[in-house]
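Asks: make a model of this:
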Amino acid sequence: MRRARKRRGLRQSARLTHVSRTIYVDGSYVPEAEARISVFDRGFLFADGVYEVTAVVGGRMVDFDSHLSRLDRSLAALDIVSPLTDRELRVVHEKLIARNGLDEGIVYLQLTRGVADREFSYPYGLTPTIVAFTQAKPLLDNPLAESGVPVVLVPDIRWRRRDIKSIALLPQAMGKEFAKRNGAYEAWMVENDLITEGTSSSAFIVDSEGVLRTQPLGRHILPGVTRRAVLRLAEEHGVAFEERPFGIDEALGAREAFLTAASAFVLPVISIDGRNIGDGTPGQITRRFRELYLKECCQENI
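Replies: As a prediction, the model looks like this:
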């Protein structure tokens, strides 16, 4: 038994020593195997923290100012004051990208209230915990952009402050798992017969009149950074759009549907709960928005 445990321990140690990523933890850049936070961190105990995910293309960040703005808004809603300025957070991201040789992928950033003994009320005077790491993944040449993706519908069981990018993501993880088990890429959440958003994306349709539709901002959805960019592009290119709720029947009867997210950009939705949207292939407007967004990303990174 001891030998078996020792062999397992050696295998785990071997896996850890082969990890080459550098992680940022509270002011230090450390190997992944050495990255540690306290068991008394309120992020671990209460999900008392927020996060951001920034896309990286060509070794440079996409829409980073918008991510910083949303981060500041989320922190303010929770009365957390970041120990780093926006400029310092930018430097952290840039150093992680450089140290990990990241050309394409994402940087994940998480800030929690900090470390204290377990009490529900906020302990004041804490130094927030900051963790950031990179993940390499293909973003530009995504085969799903050509094929489109299926989505399924799930009840929206989240809390009432969805505009805060909270690390409390269990309902979203449950929805994503349901989607995976049912052969779908994403789950769109439904509340009062209206589609709010995806578990990790914003939801769009091109309705039967040819108008681009998405939920208006409010406490019921997250203010998506890529969502914001798409609406700006719609305005710049003369595409009619409305920030107006849409129901299940409207989505099923739409000409096109798509989702947006920092790590997916714009992806066509070709079916909902097994029912085709349009002819079941990526639509022309969706393709155009992905093309415009990618062009903008690449121009930013020249």
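Asks: contacts and neighbour counts: CA atoms only from here.
Replies: OK.
Asks: in stretch 44-53, what's buried?
Replies: Applying a neighbour-count criterion of 16 or more other Cα atoms under 10 Å, the buried positions in stretch 44-53 are F44, F46, D48, G49, V50, Y51, E52, V53.
Asks: what strand or helix carries T260?
Replies: When secondary structure is defined by DSSP states H and E, T260 falls within strand 256-261.
Asks: show me what that strand is packed up against.
Replies: For strand 256-261, the elements it packs on are strand 202-206, helix 225-236, strand 265-272, helix 284-300, judged by 3 or more Cα pairs under 8 Å, 6 or more residues apart in numbering; DSSP states H and E.
Asks: possible to save those as JSON lines with distance to R113 and mean neighbour count?
Replies: Compiled in JSON lines, these are given as follows (distance: least, Cα to Cα, whole Å; neighbours: other Cα atoms under 10 Å):
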{"stretch": "strand 202-206", "distance to R113": "27", "mean neighbour count": "25"}
{"stretch": "helix 225-236", "distance to R113": "24", "mean neighbour count": "17"}
{"stretch": "strand 265-272", "distance to R113": "30", "mean neighbour count": "26"}
{"stretch": "helix 284-300", "distance to R113": "33", "mean neighbour count": "16"}
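Asks: following up with a second sequence; could you model it the same way so I can compare the two?
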Amino acid sequence: MPELMVINGEYMTPAEGRVSAEDRGFTFADGVYEVMRIYGGVAFTLREHLERLERSASGIDLQLPHTVSGLEAQMTELVDRAGLPEAMLYLQVTRGAAPRNHLYADSLAPTVMAFVRPGPPRPEAWNRDGAMALPMPDTRGTMCNLKTIALLPSVLAKNRAVRAGGAEALFHLEDGTVTEGSSSNAYAVRDGEVWTAPLSHKILPGITRMQLVALCQEMGIRLHEQALTLREFEEADEIIMSATNLELLPVTRLGARPIGAGKPGPVYRRLCEAYRERVRTACGAMAAETR
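Replies: Sure, this is the predicted structure:
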């Protein structure tokens, strides 16, 4: 089966999936979600993603209907049933269905939906030449640390960037401070050292970001969790963006402005190889344990 979905414990194809038209995820974007990558039939950093889902749910006063361990077992079963060695796993939990009203009852039954499908292919040109990110004002709200399904500002920014020939948007505040991408964390490399914005209500605590922070420590690459301005990003030797589906993205242009030497740099290449080795080690070991 190329794609498989589960809604509240019932398996089906995405085309067969049905939820109430009055689900608050549909009427209010009232829910949280996670996206995970499957390598070799194993969901990488599944536990970390589910723990973040639990934190996001708590941040919007949503009680998950299952424990993290329970969700972990369900998602592992979904991945196993789907049988796709390289794929994307999407999990969404909404507050549930009720007549449209800003007020919600604590007794609502959440809707839990997840699906597995092949992930989008990564353009080879990104690895060879890098990609463009389009700077634009950060018009999102102050709950960016929570992974909610209310994503319209990010959706609009990403589409604008792609229409301009880019791969991502790079958000900055009115004072020029860079926050992150529309669906990624952002890093500047200066003199061999990595700089990224500290975690705050404007920054998603990315799971891939967490991996890169750890890799920098292990590899002796000095990392500063300190915000930089757009001008400082423009003057960086390298720019890297990270996300579950992107993995690591070398940014060689900000708009029309070349970054550094205009090609993927040495810090990106070191971190990219180390990250992929971490994926191979983790998922290979987990796959072997289940055989």
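Asks: picking up where we left off before, which one of the helices and strands packed on strand 256-261 of the first structure lies nearest to D26 of the first structure?
Replies: D26 of the first structure lies closest to helix 225-236 among those, at 25.7 Å (Cα to Cα).
Asks: ok, average deviation of the closest one from the second structure?
Replies: Compared with the second structure after fitting, helix 225-236 of the first structure deviates on average by 0.6 Å (mean Cα distance after the TM-score superposition for the first structure).
Asks: find me the equivalent region of that helix in the second structure.
Replies: The alignment of helix 225-236 of the first structure onto the second structure (TM-score structural alignment) spans residues 207-218.
Asks: now what about the matching stretch, what contacts it?
Replies: Among residues not part of stretch 207-218 of the second structure, those counted as contacts by Cα atoms under 8 Å, 6 or more residues apart in numbering are 45, 48-49, 185, 222-223, 242-244, 247, 271, 274-275.
Asks: identify the farthest-apart pair in the residues you listed.
Replies: Between any two of these, the greatest separation by Cα to Cα is 25.8 Å, found for H49 and R222.
Asks: quick check: V239 of the first structure touching V206?
Replies: No: with contact defined as Cα atoms under 8 Å, V239 of the first structure and V206 do not form a contacting pair (10.4 Å).
Asks: what residues do these two have in common as contacts?
Replies: Common neighbours of V239 of the first structure and V206 (criterion: Cα under 8 Å, 6+ apart): L212.
Asks: where exactly do the strands run in the stretch 51-200 of the second structure?
Replies: Secondary structure of the stretch 51-200 of the second structure by DSSP state E, counting those that start in this stretch: the strands cover 87-94, 111-117, 131-137, 168-172, 178-181, 185-190, 193-196.
Asks: ok, A251 of the first structure - how many residues close by?
Replies: Counted with other Cα atoms under 10 Å, the neighbours of A251 of the first structure add up to 23.
Asks: and the aligned residue in the second structure for it, what helix or strand is that in?
Replies: A251 of the first structure maps onto F233 in the second structure when the alignment is built from TM-score structural alignment. According to DSSP H and E, F233 of the second structure maps onto helix 230-234.
Asks: next, the mean deviation of that helix compared to the first structure.
Replies: Compared with the first structure, helix 230-234 of the second structure is 0.8 Å away on average (mean Cα distance after the TM-score superposition for the first structure).
Asks: now do that helix: distance to the chain's middle.
Replies: Its chain's C-alpha centre and that of helix 230-234 of the second structure lie 23 Å apart, by Cα atoms, centre = their mean, to the nearest Å.
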